[in-house]
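1. need a 3D model of the sequence below.
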Amino acid sequence: MNKKSVLVFLITILYVFIGMDYSKCYCDDVSGGKKVLIIGSYSPANKWESSILQGFENSNDRYIAKTEFLDSKVLESKEYDEGFINFLNVKYKDSNIEYIITLDDEAFQLVRKNLFNENLFIYKKKVIYVGINETIFLTKDESEYITGILEYQYNLPIVNTILEASKEVSDIYLILDNSIYCNTIKEEFSKIIDKSEKPFNYHIIQETHFKDVKEKCKEIEDKRCAIYLCGTFKDSNKTDLVQPEDVINGIKEVTKAPIYTKLEEYVYAGAVGGIVNDGYKLGEVTYTLLNNIVEESFAYNVVPVRNTFSIPIFNYDAILEYDINPLRLPQNSKFINKNMFDLLLPKYLRVIVWTLVSLGILGIVGLIYLSIKNTKTARENKLLLIESIEREKIKTDFIVTISHELRTPLNIIINASNLLRIKSEEGDFDKEFFEKRLNYIIKNSNRLRRYINNLIDVNKLEMGYMDTNLKNENIVEVIEDITLTIIDLAKEYHLNVIFDTEEEEIITAIDKLKIERVILNLLSNAIKFTNDGGNIMVSVKREEDNVIIEISDDGIGIEEELKEHIFEKFKRADLNYGFKRQNEGSGLGLFIVKGIIDLHDGKIEIRTNTNKGTTFIIKIPIKLVSNVNKENFLGESSLKYISEMELSDIDKKE
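-> You can find the predicted model right below:
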C-alpha cells in the first residue's frame, strides 16, 4: 500500500470514530418509520445533489433518512472507496437500514459492487438509484434488489439554442471533467452532431484541474465560438473544488465566448444559462418511487422522457453582456437577475420599445384629464347598474324561495285534507289514519305560519318596527328549558344533546319569546345538518358583564364562501346544487336571529369548518329592567307554541 493509500485509510478510520456517536442516535430512533440511507456521489455543497435532497425531504413524511457523501470529485481511488464503505459499515451496521438511495453514478457503483458482501450492512438491501447517466444492465440477482431512475442526457435542444441565439456561432467547446456524468454527455454529443438545425463543429476540453481548463480556453475565438460548460474542477494546488464564480470569472479572463452550461450553479455564477437538470423535482419523484417500492407496486427501471427533469434557465445580466437575442431562447424559460421592467428583447427592439413607451406616456398624460372627467359619471352609472342587478336578484331569489316554501306545506295540507274527505265519504273513520293526516295538517300549518311570521318579522326588522318586551329572567333556566324541548326530536335522528352551564342562575333582561325563537332556530339548524350519531352541545356561562351562549354541533359545517353571508336573507347552510334541496328552510331564520340579538344589544358569531361542525356564539350584555312592559299573553304554553313552529320544517334529512 503506497503512502497515499495509507493516508486515505487513516483519514477514513478517523471519520469512523467521529461518526460513531451519530450512528448511535440513528440506531436509537424510536419514531417507527422505515430507515433510509441516502449516499451522494459528491458533497453537501453540490447544488444538484442538495436540490435532490431538498425535494425528497420536503415530500418525506414517513421515513427516517440519513445522508452521507462519497465526495468522489475530490478523492478518487480504490482505497478511498473501500475506506468509505468500511466507514459506513461501522457507522450503520446496527441501524437496521432497509433502503439505500444513491445519487449519481459513483455512489451507485460503490453500493452495487458491495451489494452481495455478507460482511457489510448493505448486504441484499433494496437499492434505489437516481441521476444515473450510464445505461445499466442488471444481473438476475441484482434485479431483485436494485431499481431506479436513469437520467436521459439529451443535449440537442441546448445545442440548437446556442446556434440560434448567436447567428455567427459555428463551433461549440464542450468543457468537461472526468466523471461518468461528463463522459456520458461526451458520448451523447457525438450522436447529435448531424441532428442539429444547422451544421456545427464541437471540440472537447476534458480535464480534472481548472488550471488546465483555463489554459486550453485561451485558444477559443470570441465571435464564432460558444462554450458549453458541464464539469466541476479541482484546484491545481489543493484537493478542494474550484467555486462556480471562480470558474466563470476564470474563463471570462481568457475568452469572450458566451458560456452556456448544464449546471444551475454556473448560471447563478454568471453564465448565460442553459437547460439544467431540476434536482428538486427529481427528489420528489425519488420519494414517490421509494413509496412504490415499499408498497411493492413498482419493480423496474425508469427512463425519463426527454426534458422530464429539465428547466430552461438563463441569466439576464449575461444575456445583455453577450448581446444574445432572448426571443431565440426556449419558451417557458426562467430568467434570473431580471427586474420587473427588463424587456426580453434584442437590443435594437429594446430601444424602439422604450421610445414608444415614452411617447405613449405623453399621450396617456393627455388622456388622463379626459378620463378623470368621465370617471365619476361612469362610476355612478356602474353603481346604479350593480344596485339594479342586485335588487333584481334579491327579488328573484325571494320569489323562488318563498314559492317553494309555501307550496310544499300547502300541497301536503291539501292532499291530507282530500284523503280525509275521501275516507269520510266512504264512511271509513280509521282513528290512526285520521290522526296521522291531521298531524300532517297541523305540522304544515305551523310551517306556513312560521314562514309568514318570518316574512313579517323581516319586514319589521328592516323598517325598524320590531320591539322587545324585556323582563328580568334566569337565562340559564330559559336556555335549559328550550334545550329539553328538542331531546325527543333529536333521539329520532340518533343525535346526542348535551347541556352545560357554569352557573345555575344568571339574571338578565331579555325578551323571553324572542330568545326562545333564536335558540330554537339554531338548534333546528343543528339537527338538520348533523349526521346520525352526532352531538349537539349547548352551554351557558358568564364572562365579565355578558352572558355567553354557545350552540355547537359536529355536523357538515358551512363552506367558507357561504360563511361570510350566512346572516343575510335567503342564505342557506346547505348549498343548492341545481334544484336539489337537502333540507327545508326559507333562508330567513338566521337573518331574524341576528336581528333579535341586535335588539338585545348583543352579538352573534360563527365558527365553522366543512365536515367538522359549526358553533354559534351569542354574547348578550347582562342588564336589569325595573319596569315590565307587558305580560306574555301565551303564558306557560309559549315555549311549546314556539318550538312546534320553529321545528316544523324538520321532516327528513339526507
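
2. from now on I want contacts and neighbour counts done on CA atoms only, so please keep to that.
-> OK.

3. next, count neighbours for Thr401.
-> Neighbour count of Thr401, defined by other C-alpha atoms under 10 Å: 16.

4. the helix or strand where it lies: what's the following helix or strand?
-> Using DSSP states H and E, Thr401 maps to helix 347-426. Reading on from helix 347-426 to the C-terminus, the next helix or strand found by DSSP H and E is helix 431-463.

5. show me how far the helix holding Thr401 is from its chain's centre.
-> Centroid separation for helix 347-426 versus its chain: 31 Å, with C-alpha atoms, centre = their mean, to the nearest Å.

6. now do stretch 417-434
-> 62 Å.

7. buried set for it?
-> By neighbour count on 16 or more other C-alpha atoms under 10 Å, the buried set for stretch 417-434 is Ser417, Leu420, Phe434.

8. and the contacts of that stretch?
-> Stretch 417-434 is contacted by residues Arg437, Ile441 when judged by C-alpha atoms under 8 Å, 6 or more residues apart in numbering.

9. kindly report the same for stretch 229-239.
-> In contact with stretch 229-239 (C-alpha under 8 Å, 6+ apart) are residues 73-75, 174-177, 182, 207-211, 240-242, 259-263.

10. how far does it sit from its chain's centre?
-> Centre-to-centre, stretch 229-239 and its host chain are 41 Å apart (C-alpha atoms, centre = their mean).

11. same question for stretch 137-146.
-> That offset, for stretch 137-146, works out to 38 Å (C-alpha atoms, centre = their mean).

12. the structure of the following sequence is requested for comparison with the preceding one:
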Amino acid sequence: MKKGLLNYVTIIIILMIIILNSTTSIYAYNILGNNDKTLDILIINSYDSKNEWENHIITGFEEKLKEIKPKDLSLNIDLEYLDIRKRNDKAYLDSFNDLLNKKYQYKDIDIVFAIDDGAFEFVKSKVLNSQSVLYHKQILFTGVNNPVELTGEYKKYITGILQANTDQLFNLILYLQPNIDTINIIIDEFIYSNVIKKRVESSKSLFFRPVKINFIQSNYIEDIENKLKKINDKNQAIVLTGTFMYKSNKSHVKLKDIVNDIKTITDNPIYTNNYAYVFNGVIGGFVDIGEHQGSYVAKEICNILEGNKIEEGILPKSSGMYIFDYKQIYDYNIDILKMPKDSKLLNKPKYALLLPKPLKITVCIVFSLLILIVVYVVYKFIIEIKKSNKNKKLYERAKEREQLKTDFIVNMSHELRTPLNVILSTSKVAELKINTNNYDNKYLLGKLEQINKNSNRLLKLVNNLIDITKFEQGV
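-> Here you go, the predicted structure:
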C-alpha cells in the first residue's frame, strides 16, 4: 500500500514538472511561432533618425542582442520613426497606425521595442486593439519618463525601463557650485520635456538646499536664444535637456550647434541629463547611458525567449552615471575634488592632473621652479666640472713647467759647476806651484789659459740664463 502511494506521488511530481516545462516552452514558442528560427523585431522611435540619444540606445540594443542570442536564431530588425516633433495629434497617430498595418500585415512581428514616451504611449494604445498590427505583441520599452502602471492584460504584454530620477543632477550642481541660486532648464515642448518639468517641480523637496528653477521652453532654437538674452546673472546654471529645430525650415539643430549658440549668449555653466550632450561641449551631469538601456532590453528579450519574463512588468532602472568633460570642468573653474568618485571623465589628456585649477596652477608653478632649480644645479655642476678640468689642466701644466724648471736648474747647475771646478782646481794648482817656486812662465800661461777659457764658458752660460729670463718675462 505504501509502495503504491509512493509510486502515485512520484507520477504526480513528474507530471507537474512536465506541465511546468511545457508551459515555459509554449510561452517561448508563442513568441517565435512554430519552427521559427528568425526573431522579428520592430523598433518604434519617438523621434527621427538624427536624435542621438535614441541612436545610442539602438546601438547598445543591437550589439548586445547579437552577442547573447541563441546561435541558431537569426535577427530581422525593422525601424520606424514616429517623429512626434512634427505632429502628435490623434489624426497623425491614426495615420501612422494605418501605415504600420499596411506595411506589416504580411510580415511577422515577434517583439516591438518602443523608445521614449511618445512611442510607448502609441504602442500601449494598440497592444489590446484587435484592429492594429501590434495587437497582442510583446512590447518592450525604454526611455520613458511618465509614471507607468501596468495592470491586467497590459502587464502580460508590456515590459520596460523607466528613466532615472532628476534630483541627482540638481544636487550635483548645487554641491559643485555653492554660489548658484538659479537653475535655468532649457527644454522643448514634447512629452519627454514636459514630464521632466513635472518631475523637477515635484522633486524640489529632495534638493539639499533651496534654489530657484526657471524653465526656458520652446521647440525652436531662436526662441531659446531670445529668452536666454534676458538672463544676465552670474549666479546661475543651465541644464540643457531638449532638442530643437530652426523656425525657418523646421530642420533639426545639431547638439553641438545648440551648445555653441548658448555659449555665445551666456557664460553660465551648462549641465545636462541627456547622454548625447556630454560629447558636445557641456560640463556633463548625471545621465542614463543609452547603450546600457538598449543592452538591458536585449537581455530581457533573451529572458522572454527562455520563458523567464518578469511578472511585475517594469525592469530595474539601468544605473545612471556621472560623466564630465575634463576641459569644460577647468573652463568653468569647478573643483574636481568635489566630483563623485565614480565619475567618468571625457577628453582627459593621458598625464593630466586631477586637481582644482588653483592647486593645479600652484603645482605647475612649484614643478616649474623645481625644474629651474634642477637645471641650475645641473648647470652649476657642469660649470664646476669644466672649472675643475681646467684647473686640473692648469695644475698639470704648472707641474710640467715646474718640472722643466727643476730640470733646467739641475742641468744649468751642472753646466755652471763644470767650468767653476776647472777654474778652481787650476787656480789651486797654480797657487801651489807659486808657493813652492816650482813653476815656469809657460806652465803658468797654460793654467791661465784654462782659467780664461772656462771663465768665458761660464760667462756664456750666465748670459744665456739672463736671455731666457728676459724671454719669459716678455722683455
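
13. Ile618 of structure 1 should be in a strand, yeah?
-> Yes - assessed with DSSP: H, G, I helix; E, B strand; the rest coil, Ile618 of structure 1 lies in a strand.

14. hmm, Ile604 and it touching each other?
-> Yes - counting by C-alpha atoms under 8 Å, Ile618 of structure 1 does reach Ile604; the two are 4.5 Å apart.

15. joint contacts of the two?
-> Shared contacts of Ile618 of structure 1 and Ile604, counting by C-alpha under 8 Å, 6+ apart, come down to Ile597.

16. what is the neighbour count of Glu207 of structure 1?
-> 20.

17. which position in structure 2 aligns with it?
-> Taking TM-score structural alignment, the alignment pairs Glu207 of structure 1 with Ser218 from structure 2.

18. residue contacts, the closest residue to that match other than its chain neighbours?
-> Nearest residue to Ser218 of structure 2, sequence neighbours excluded (C-alpha to C-alpha, 6 or more residues apart in numbering): Asp188, at 4.8 Å. The contact partners of Asp188 of structure 2, by C-alpha under 8 Å, 6+ apart, come to Gln217, Ser218, Asn219, Tyr220, Gly242, Thr243, Phe244.

19. what's the closest of those to Lys309 of structure 2?
-> Nearest to Lys309 of structure 2 out of those is Gly242 (C-alpha to C-alpha; 33.4 Å).

20. aligned partner of that closest one in structure 1?
-> Using TM-score structural alignment, Gly242 of structure 2 lines up with Gly231 in structure 1.

21. and for Ile58 of structure 2?
-> Ile58 of structure 2 maps onto Leu53 in structure 1, by TM-score structural alignment.

22. hmm, that match is touching Leu282, no?
-> No - with contact defined as C-alpha under 8 Å, Leu53 of structure 1 does not count as touching Leu282 (9.1 Å).

23. just to revisit the earlier point, show the buried residues in the contacts of stretch 229-239 of structure 1.
-> For the contacts of stretch 229-239 of structure 1, a burial check counting by 16+ other C-alpha under 10 Å picks out 73-74, 174-177, 182, 207-211, 241-242, 259-263.

24. tell me which entries of those residues lie within strands.
-> Among these, the residues falling in strands (DSSP state E) are Leu174, Ile175, Leu176, Ile259, Tyr260, Thr261.

25. quick one: map the fourth one onto structure 2.
-> To tie it back to what came earlier, the one meant is Ile259 of structure 1. Aligned partner of Ile259 of structure 1 by TM-score structural alignment: Ile270.

26. kindly report the same for the second one.
-> If you follow Ile175 of structure 1 across to structure 2 using TM-score structural alignment, you land on Ile186.

27. show me the contacts for its match.
-> Counting by C-alpha under 8 Å, 6+ apart, the residues that Ile186 of structure 2 touches are Phe215, Ile216, Gln217, Ile224, Ile238, Val239, Leu240, Thr241, Gly242.

28. and what of Pro340 of structure 2?
-> Neighbouring residues of Pro340 of structure 2 by C-alpha under 8 Å, 6+ apart: Tyr322.

29. which SS class is the residue mapped onto it from structure 1?
-> In structure 1, the residue paired with Pro340 of structure 2 is Pro330, using TM-score structural alignment. Using three-state DSSP, the structure places Pro330 of structure 1 in coil.

30. what's the answer for Val239 of structure 2, then?
-> Here Val239 of structure 2 is strand, with the state taken from three-state DSSP.

31. what do you get for Phe286 of structure 2?
-> strand.

32. ditto for Phe335 of structure 1
-> Taking three-state DSSP, the label given to Phe335 of structure 1 is strand.

33. and Glu219 of structure 1, what's its match in structure 2?
-> For Glu219 of structure 1, the aligned position in structure 2 is Lys230, judged by TM-score structural alignment.

34. which residues of structure 1 does stretch 431-441 of structure 2 align to?
-> Matched against structure 1 by TM-score structural alignment, stretch 431-441 of structure 2 finds no partner residues.

35. what residues sit buried inside stretch 19-31 of structure 2?
-> Per 16+ other C-alpha under 10 Å, stretch 19-31 of structure 2 contains these buried residues: Thr24, Tyr27, Ala28, Tyr29, Ile31.

36. go on, stretch 54-62 of structure 2?
-> For stretch 54-62 of structure 2, a neighbour-count test (16+ other C-alpha under 10 Å) marks Glu54, Asn55, His56, Ile57, Ile58, Gly60, Phe61, Glu62 as buried.

37. check the mean deviation of it from structure 1.
-> For stretch 54-62 of structure 2, the mean deviation from structure 1 after alignment is 1.1 Å (mean C-alpha distance after the TM-score superposition for structure 1).
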